[in-house]
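> sequence unavailable; structure follows:
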């Protein structure tokens, strides 16, 4: 029998690049260096969008990023995050720590989502629960619109498995995952999908004011997209990114009408006892000519997912973040990003800078809602969402944000609501929803989320990336693999 010879391969050859340059991605969880938070240090070969993927992993776990230093020049990504859990403590759960290391350690192998070539009617698919049909829509908002959308889906025999909606600057964006009401299967029939799309488009267009009288949006059209996509884990983060993209495509940042009472930024002025009035969000951009960067500085109220909103917007607008510094103090957050456009150039024109400023302000403010937060845990049934939203609409309450989830026979409906006339919401009236809905409410949680003004600092803290990046990243650099 003729002997077959195969070429010899050294089994250690595949590990040679890692042995020379160190591992392509290393994650270190440090619980010893800081007393009040955990340090998450990431050292990796850089790629476009990697920072957003890492921030998505942390926000998916509901971790608060209170400070961060980022450097990604010369093809290498080095990042340090100061994080806390939902209770404001260090990370002690080993399962959470292992999940962070595993998720971030594999982000470099996860293909980045397709890039949006344009922001008007050129949308790409979002993550969502496997086995359901995704419906994305955006249009001009009006009182009761989310209720009308819920009623339309019920009339079309669609079971809403999950839904998320944001309202900002008279624009509404909504992502819903539905199944067929009778079979609980995805809706794949092209004719039926087209019918759903046409019906929802009619609902979105049925505004009480002519298009010429709707201020601020200059011909932006309603967007509805349906499809039976395959999804995966990380649904909430993916959905939030899609909502940002839908709002961006609807140009909510370009609104010229009267500001909404819930999210309107206040300008500095004379308040009681001579204090300055609170300023929600201030964004400024200047160019670093010597290094070819544009420096984006953001000052705003601190809150969960703030860094995600900023990084998500810059990434989706096709900007690359090379360095960044983020920290918070006394309820106020400061962010600084050194960016260039994908083509390698800094922001050159005043119009481009103005657009970036408006988009970042909108991204930070669109998630924030003042008013009453209403959470209902109930036994799921057909038409439950439609009944709840109709009850709110008929009693003069406007839904400015909604998060709907179902798990088997249980449904969790979370709404931020405001009085349509701008008056205080009657808390006792809201609590009466338990007997008005006509279903078994397992739990009703009502919380007034109107934000109080934090104490005003007389001194603006020094916020410069240069010395902070050197001092803090230098302190942690001994934990990273050196690049030869």
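Now that the structure is in, tell me what you want to look at. All of these numbers come straight from a predicted model, not from anything done at the bench.

> going by C-alpha atoms from here, please, whenever you check contacts or count neighbours.
Will do.

> tally of neighbours for the closest residue to residue 259 other than its chain neighbours?
The shortest distance from residue 259 to any non-neighbouring residue, by C-alpha to C-alpha, 6 or more residues apart in numbering, is to residue 169 (6.9 Å). As a burial measure, residue 169 scores 27 neighbours (other C-alpha atoms under 10 Å).

> repeat for residue 415
22.

> second structure follows, compare the two:
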């Protein structure tokens, strides 16, 4: 009977996606209407996040029961048929401008329609849609964070003849999580030999374990030959499972402000978030709530020049609001952790070069030997090019790094290249320094370029109510 009602619901309320540049003067308007289903909001936000679009405003609404009295006859039937999920987003590119490229606009429309249609057709949306890409082996690791960790991991993989094609590493609250996609150097395909996988697993486990107490589980690993979950979401899940939200020190003034309150008259729990605005913030908060098995029924997102405000009306997937203070506290802590994982203070280093075997091991070794610690990293390989981004700090975790150290890093990494004309820009402590060097001739036919940039400098909130402005 439930399946028949679901089919009727889809026929009455087919998915609809609107992408409009005329609805708002300074942002592209996107609206998605669909049957309400768990995880559909995350899927929509994930599409916008992967395109590096900035959400300046968003409105979320569902649950026809909001407008009905609890004693209304046939309420359950009408809620099923009329349970429509409506989301509206105002988005800009990374320059704060409307999306004007027709190809990008068409991609947004087509991708959102496909995502919504597939989710509406699924009987259950417990997991994201598996990929059919079996060309690489996926390694997932969590453990204690420490200086030189990524350097040691990449050195082991190089020694084992593994080519890193994509990887991300996040660190938060003294914990580290990484998702690494590797191929066999000789074949270029996934590694599936059980004995070899077992050896790689043991070596990487020992690296993650480090010098920690043997009796304390500090590293976990999972090897797969398919990519089933979005990497950003998977890293959130891994750190959440590793309980990185448990704090061992006092809070500082720069941390996000999260409140969780009852809305008893409507049987909701209200979550409000105030924090510094940054890219992918909406994805991180929605991902956290979804993975904690909460459903967002109504929501508002408003961003200003630096600050962001989010308000969600949520229930657990079982249909009930949060019923205990302990669970309220846990939701607050987990949301704070989800926001902080991408806000590592440090200096950004970007290395672009021709891809070749072992180059990641060489770059991370140079960073480690110069007394720097990698707090976050994105490793990408595409079309024979390597594009690696690192957020680095000193070994004590301080985001301010000595310019002389940066100059030494530039010189040594520059030595991996062959041609001239490499430049490095360092920004920090309200100062800017441009350093340049000529790259020596090497046997490797590569060209390497760099850029450094200061990230996530904290500011206190002032006159937050000024952020609440209508789109014009």
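Nice, I can see it. Quick caveat: nothing in here was measured; it's all calculated off a predicted structure.

> give me the TM-score for this pair.
Once superposed, the chains reach a TM-score of 0.81 (TM-score structural alignment, normalised by the length of the second structure), with 415 aligned residues with a C-alpha RMSD of 2.8 Å.

> over to the residue nearest to the spatial centre of the second structure. Which of the three states is it?
The second structure has residue 232 as the residue nearest its centroid, 3.7 Å off, counting by C-alpha atoms, centre = their mean. At residue 232 of the second structure the chain is in helix, as set by DSSP: H, G, I helix; E, B strand; the rest coil.

> tell me which residue of the first structure matches up with it.
Correspondence of residue 232 of the second structure to the first structure, assessed by TM-score structural alignment: residue 240.

> next one: residue 207 of the second structure
Under the alignment (TM-score structural alignment), residue 207 of the second structure maps onto residue 203.

> separation between that match and residue 78 of the first structure?
48 Å (C-alpha to C-alpha, to the nearest Å).

> next: residue 446 of the first structure.
Counting by C-alpha to C-alpha, the gap from residue 446 of the first structure to residue 78 of the first structure is 42 Å.

> kindly report the same for residue 327 of the first structure.
For residue 327 of the first structure, the distance to residue 78 of the first structure - C-alpha to C-alpha - is 17 Å.

> report the contact partners of residue 125 of the second structure.
Taking C-alpha atoms under 8 Å, 6 or more residues apart in numbering, we find residue 125 of the second structure in contact with 37-39, 119.

> and of those residues, the nearest to residue 167 of the second structure?
For these, the minimum distance to residue 167 of the second structure (C-alpha to C-alpha) is 24.8 Å, reached by residue 39.

> and that closest one, how many neighbours does it have?
By other C-alpha under 10 Å, the residues close to residue 39 of the second structure number 23.

> what does it correspond to in the first structure?
Per TM-score structural alignment, residue 39 of the second structure is aligned with residue 49.

> what does residue 28 of the second structure give?
By TM-score structural alignment, residue 28 of the second structure lines up with residue 38 in the first structure.

> surely that match meets residue 93?
No. With contact defined as C-alpha atoms under 8 Å, residue 38 of the first structure does not count as touching residue 93 (11.6 Å).

> neighbour count winner among these two?
Taking neighbours as other C-alpha under 10 Å, residue 38 of the first structure and residue 93 compare with residue 38 leading, 22 against 9.

> pull up the gap between the more buried one and residue 409 of the first structure, please.
In terms of C-alpha to C-alpha, residue 38 of the first structure sits 38 Å off from residue 409 of the first structure.

> also residue 335 of the first structure?
Noted for residue 335 of the first structure: a distance of 43 Å to residue 409 of the first structure, by C-alpha to C-alpha.

> more neighbours: the two, which one.
Taking neighbours as other C-alpha under 10 Å, residue 335 of the first structure and residue 409 compare with residue 335 leading, 23 against 9.

> how much space between residue 222 of the second structure and residue 237 of the second structure?
From residue 222 of the second structure to residue 237 of the second structure the distance is 13 Å (C-alpha to C-alpha).

> give me the common contacts of those two.
Common contact partners of residue 222 of the second structure and residue 237 (C-alpha under 8 Å, 6+ apart): none.

> the two: which is more packed in?
Ranked by neighbour count (other C-alpha under 10 Å), residue 222 of the second structure and residue 237 place residue 237 first, with 18 against 11.

> what about the aligned residue in the second structure for residue 89 of the first structure, how many neighbours?
By TM-score structural alignment, residue 89 of the first structure lines up with residue 97 in the second structure. Residue 97 of the second structure: 15 surrounding residues under other C-alpha under 10 Å.

> which ones are touching the aligned residue in the second structure for residue 145 of the first structure?
Alignment note (TM-score structural alignment): residue 145 of the first structure maps to residue 149 of the second structure. Residue 149 of the second structure makes contact with 207-208, 374, according to C-alpha under 8 Å, 6+ apart.

> in strands only, show me the residues you listed.
Among these, DSSP state E puts residue 374 in strands.

> nearest to residue 53 of the second structure, of the contacts of residue 149 of the second structure?
Set against residue 53 of the second structure, the nearest of the contacts of residue 149 of the second structure by C-alpha to C-alpha is residue 374 (25.9 Å).

> mind checking what the closest one lines up with in the first structure?
Looks like residue 374 of the second structure aligns to residue 399 there (TM-score structural alignment).

> just checking, that match touches residue 414?
No. Counting by C-alpha under 8 Å, residue 399 of the first structure does not reach residue 414; the two are 10.0 Å apart.
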